[in-house]
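S.K.: My questions are about this predicted structure, shown below with the sequence.
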Amino acid sequence: METRRRSVVKPLIWNVMGLVMMTLVGLIATGSVAVGGVVALVNTAIGLTLYIVYERVWAGISWGRHGES
């Protein structure tokens, strides 16, 4: 099991990378950095929240783990 801090840092780093990529995709698709940035921020906020919840739920499930009771 990992600490809550690790559970938060991992998706933060992942989402920063996703934010940059989504901004570039939005820029290419719309020609606007502002629109691409807004789309990326909304996507990142939703994805980060869902990822943290998902990881914490799975942290509490013992199915498939070896050597833990």
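M.R.: Cool, got the structure.
S.K.: only C-alpha atoms for contact and neighbour calcs from this point on.
M.R.: Fine.
S.K.: if I look at the residue nearest to Thr30 when sequence neighbours are not counted, how far off is Gly60?
M.R.: The shortest distance from Thr30 to any residue other than its chain neighbours is 7.0 Å, reached at Gly36 (CA to CA, 6 or more residues apart in numbering). For Gly36, the distance to Gly60 (CA to CA, to the nearest Å) stands at 36 Å.
S.K.: The structure to be compared is supplied as follows:
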Amino acid sequence: MLLFRGREAHSRSFAKAVSWRILGSIDTFLLSWFFTGSYKAAGAIAVTEVLTKMVLYYFHERAWANVSWGFAEDKEEALPGDRPA
């Protein structure tokens, strides 16, 4: 399937999604607690948000893996004197 081809292994994309969600969920919890004043409401918001955003991030990351724009070209650097004869 075109969406799932790319340079990164699925396990790498998944690990990145998990680590990003942990950081994002801490942020969401703290902001929700600040605005609602309730740690229970903040927890409910953070848990719900984890489930939706982890899935969205994974597919977003896999889609971007298929975009070649923005990558440096892979070129072998020739040493001086290594020209073909």
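M.R.: Yep, that arrived. In this text, all values refer to a predicted model and were calculated from it rather than measured experimentally.
S.K.: Between Gly36 and Gly60 of the first structure, which has more neighbouring residues?
M.R.: Using other CA atoms under 10 Å as the criterion, Gly36 of the first structure and Gly60 rank with Gly36 on top: 22 against 9.
S.K.: Would you state the secondary structure element containing the aligned residue in the second structure for the more buried one?
M.R.: With TM-score structural alignment as the criterion, Gly36 of the first structure lines up with Ala42 in the second structure. Following DSSP states H and E, the helix or strand that holds Ala42 of the second structure is helix 39-64.
S.K.: and that helix, what other elements does it pack with?
M.R.: helix 10-36 (3 or more CA pairs under 8 Å, 6 or more residues apart in numbering; DSSP states H and E).
S.K.: Mean distance between the helix it packs on and the first structure after superposition?
M.R.: For helix 10-36 of the second structure, the mean deviation from the first structure after alignment is 0.8 Å (mean CA distance after the TM-score superposition for the first structure).
S.K.: That helix: which residues count as buried?
M.R.: Going by neighbour count (16 or more other CA atoms under 10 Å), the buried part of helix 10-36 of the second structure is 13-14, 17-18, 21, 24-25, 28-30, 32-33.
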